[in-house]
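> Build me a model:
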Amino acid sequence: MTDSPAKTGPLKGIKVVELAGIGPGPYAGQLLSDMGADVIVIDRPGGSLVPKAIDARGKRSMVLDLKKPEAVAALLKIVATADVLIEGLRPGVTERMGVGPDVCHAINPRLIYGRMTGWGQTGPWSQMAGHDINYIGMTGVLNAIGKDGQPPVPPLNMIGDFGGGSMFLVNGILAAIIERAQTGRGNIVDAAIVDGTHSLMSFVHGMAGLGQWRTKREANLLDGAAPFYRCYMTADGKFMAVGCIEPQFFAAMMERLPIDREAYGAQHDHAAFAKQHEMLEDVFATKTRDAWEAVFAGTDACVTPVLDYVEAASHPVNAERHAVVTDGRWLHPQVAPRLATQALPTHFDIATKGADYAAILAEAGLGTDDISQLIAAGAVVANKD
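Predicted structure coming up:
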């Protein structure tokens, strides 16, 4: 069992209660923890769908069986001392459990109640299950990614879960913390993945409003249609990423390629795009990825290697910034963004499920006898997984 962790960062002194979940909720908790918040995960009895990993770093854990009234009462004791609560359950579930916003605000009016859903708290699909691919499919993102005439390509679960979900939940929580300093009262943050993902599409909507974006795949500036913004296979079956949109960057690329500029044609000659694609495919196929990296290193050509995540961790560009920290079995992405007043960690502790119940409950005002009674009632599971 561990004591309350020694935290540094701008959120030091902020206590966050995170009801266990998967994906965007835990990642939001990780980001808050990385910035110094004391994040307490309320885990569920039994096995976890996803074992604790990097999104549990810097957190503490206790196991409560919230089907038992004693566990709900204990949770509300913890909530009474918290600044933020994060939950990612379907709309109405926490209300039925007895830990909804009204109940929590009655005991702690300063609490910021962060809610993470896919479809939102209201609407015809609010009670329907979904995953990242479903959410981004309903916002126009998925349809825009991939080759024309072929099925759209899922961009992992980065855009919906973590971009449209976690980042907007954290943004709302931080805004509510600032507001609370002025009003003295908490708030409810309704973060829906579809809402956040729609917001991420602002650039596309803006381009479309200017007549510069189409709904068709491979027909736009940034979707692989342009020869100067796509990936090319190299001689060793790897890839280079070409992103020289601006004319000066395009010129820097062309200066380093054995291509006849007159035969290639103008950068934005759409009628020549098919020919230009072929010319660039042929030339990039003549060298290995590492050879091409050497050609373009230190230039403004915006031509860089495509790395896998293991290669990325050791690449000098990332290694110099300690962007990924090797810590035991894990490759930990470094805390981001970086604040001048916060030292970068070189080690990350990952919460052990259920290990911190005694310290957490003691901080909430429960004595040894109270904790023993909770354990005897099965409301608190004291064993470690």
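
> use CA for all of it now, contacts and neighbours both
Fine.

> How about the secondary structure of A241?
Under DSSP: H, G, I helix; E, B strand; the rest coil, A241 falls in the strand class.

> got the contact list for it?
Residues counted as contacts of A241 (Cα atoms under 8 Å, 6 or more residues apart in numbering) are Y229, R230, C231, Y232, C302, V303, T304, P305, V306.

> With I350 instead?
K52, A53, I54, A56, R57, G58, K59.

> How much space separates K216 from G98?
Distance of K216 to G98, given as Cα to Cα, to the nearest Å: 48 Å.

> let's see this one next to it:
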Amino acid sequence: MSAPLAGLKVLDFSTLLPGPFASMLLADMGAEVLRIESPTRMDLLRVLPPHDRGTSASHAYLNRNKRSLALDLKKPAAIEVVKQLVAEYDIVLDQFRPGVMDKLGIGYAALKAVNPQLIYCAITGYGQTGPYKDRAGHDINYLALSGSSAYTGRKDSGPLPLGLQVADVAGGSLHGVIGILAAVVKRQASGQGDFIDISMTDCAFSLNAMSAAGYLAAGQEPEREGHALNGGSFYDYYQARDGQWFAVGSLEPQFMQQLCAALGKPELAKQGLDQRPEVQQALKAAIAEAFAEHDGSHWQQVFAPLDACVEPVLSFAEACKHPQLKARELTQSVPLKAGSSEVQTQLACPIRFAEPLPAARFAGAALGAHGAEVLAELGLTEVQIAQLRADKVLA
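A predicted model of the protein is given here:
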């Protein structure tokens, strides 16, 4: 099939997680992605453990299907190469702090002058404006400032480091892809490019969703274990006798009735809809007591045939083997190099179309692996490419 984004060309200046995850999704869906990397300042993702056959597993995954061109952007000749590339590319993805690309001479204004149809997406911690625009941060900081950390976790132990990079991925990466694809549609109608300002903090703030609606419209401040979905009701995790945890989401009456019958406590079902805190806490205690009477294997057998919104908490290794996730083919074998018989198992793209996406061509490439190939496509001769290497413009 022709992949949905076949024909789109992306210049990716990003590192670590947010930008690379976004450009990986674009590449999975058929876009041609070229990473512009520094030959002197390594993307730390390249050395992040664990390693598989000497290569960071995270880097190999996040940079699959992407070519790599290593340019020293502090050298004028490198800037000229970028401008030549931009004339032929649709999208630039930038993850530097605001103003860095402008200082290099390849910010949006400079590149738009080369290609007026260019779509430029900048993913940053705090956005292009505001008093924090130049401030450093990580996922945990963006979640803290967005208000969401204040009502996650437990009252007696405080907020939790989630493990998932919510602000980075659900915030920066996914919103970046949404913005890029919206700009592509707009360009099809207008012929004009666009600048997309993605702040991971902004996006994390918007992910507050229902809690934000409750506060902004009704003045109800979300608190830790203070509402039905964050531990303030029976909607929670419960531990079996052997330590196995179970997620109970039996909110609707028909699910609550099945839950309570399975636990041998059908009389509890009527308490499910009573949102008084004292009732919910008593209900939680009764459910916890029931789960603690048997091992996890018992409860898995009990709930497997029921449609009660109760599932075991799986390790990632167990999730990989779960029949539902296996049926959805959420992992794939990716050649370590194009055409290689050596493969690495990676997460697959979760977006499904009527026809399957093309198979992944190769895992994340070595630094500058495609430099000569890319420059030759621009029309540079072997002598010119050799001179760029001699001048340390190109790695």
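
> circling back: output the contacts of A241 of the first structure in a markdown table, with distance to A272 of the first structure appended to each entry.
Output for those, formatted as a markdown table (distance: Cα to Cα, whole Å):
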| residue | distance to A272 of the first structure |
| --- | --- |
| Y229 | 15 |
| R230 | 16 |
| C231 | 18 |
| Y232 | 17 |
| C302 | 21 |
| V303 | 21 |
| T304 | 24 |
| P305 | 25 |
| V306 | 26 |
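
> Just to be sure, which of those residues are found in strands?
Y229, R230, C231, Y232, V303, T304, P305 (DSSP state E).

> Quick one: which of these is the most crowded by neighbours?
Among those, the one with the most neighbours (other Cα atoms under 10 Å) is V303, at 25 neighbours.

> mind listing the strands for the stretch 1-150 of the second structure?
9-12, 32-37, 51-52, 55-56, 66-70, 91-94, 119-124 (DSSP state E, counting those that start in this stretch).

> Could you save those as JSON lines and add columns showing mean neighbour count and distance to L263 of the second structure?
Below are these laid out as JSON lines (neighbours: other Cα atoms under 10 Å; distance: least, Cα to Cα, whole Å):
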{"stretch": "strand 9-12", "mean neighbour count": "24", "distance to L263 of the second structure": "53"}
{"stretch": "strand 32-37", "mean neighbour count": "24", "distance to L263 of the second structure": "53"}
{"stretch": "strand 51-52", "mean neighbour count": "12", "distance to L263 of the second structure": "44"}
{"stretch": "strand 55-56", "mean neighbour count": "18", "distance to L263 of the second structure": "45"}
{"stretch": "strand 66-70", "mean neighbour count": "24", "distance to L263 of the second structure": "51"}
{"stretch": "strand 91-94", "mean neighbour count": "24", "distance to L263 of the second structure": "52"}
{"stretch": "strand 119-124", "mean neighbour count": "26", "distance to L263 of the second structure": "48"}
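
> Name the residue most distant from the centre of the first structure?
In the first structure, the residue that sits farthest from the middle, by Cα atoms, centre = their mean, is E262; the gap is 44.8 Å.

> which secondary structure element contains it?
Using DSSP states H and E, E262 of the first structure maps to helix 261-264.

> residues in the second structure aligned with the following helix or strand past that helix?
Using DSSP H and E, the helix or strand that follows helix 261-264 of the first structure towards the C-terminus is helix 273-284. Alignment of helix 273-284 of the first structure against the second structure: residues 280-291, by TM-score structural alignment.

> Pull out the buried positions in the matching stretch.
Residues of stretch 280-291 of the second structure classed as buried by neighbour count (16 or more other Cα atoms under 10 Å): Q280, Q281, L283, K284, A286, I287, A288, E289, A290, F291.

> re the thing from before, which stretch among the strands of the stretch 1-150 of the second structure comes nearest G368 of the second structure?
strand 66-70 (4.4 Å; Cα to Cα).

> That closest one aligns to what range in the first structure?
Going by TM-score structural alignment, strand 66-70 of the second structure sits over residues 59-63 in the first structure.

> Can you pull up the most central residue in the second structure?
In the second structure, the residue lying closest to the centroid (Cα atoms, centre = their mean) is V169, at 2.6 Å.

> Report the contact partners of that one.
Here V169 of the second structure is in contact with L17, P18, F21 (Cα under 8 Å, 6+ apart).

> distance of the aligned residue in the first structure for it from A74 of the first structure?
Matched to the first structure by TM-score structural alignment, V169 of the second structure sits across from F162. Here F162 of the first structure is placed at a distance of 30 Å from A74 of the first structure (Cα to Cα).

> Likewise for H332 of the first structure?
Taking Cα to Cα, one finds H332 of the first structure at 33 Å from A74 of the first structure.

> ok, now A219 of the first structure?
56 Å.

> In terms of neighbours, single out the busier of the two.
A74 (22 against 18).

> Please identify the helix or strand for the closest residue to the more buried one other than its chain neighbours.
Nearest residue to A74 of the first structure, sequence neighbours excluded (Cα to Cα, 6 or more residues apart in numbering): L361, at 7.7 Å. Element membership for L361 of the first structure, per DSSP H and E: helix 357-363.
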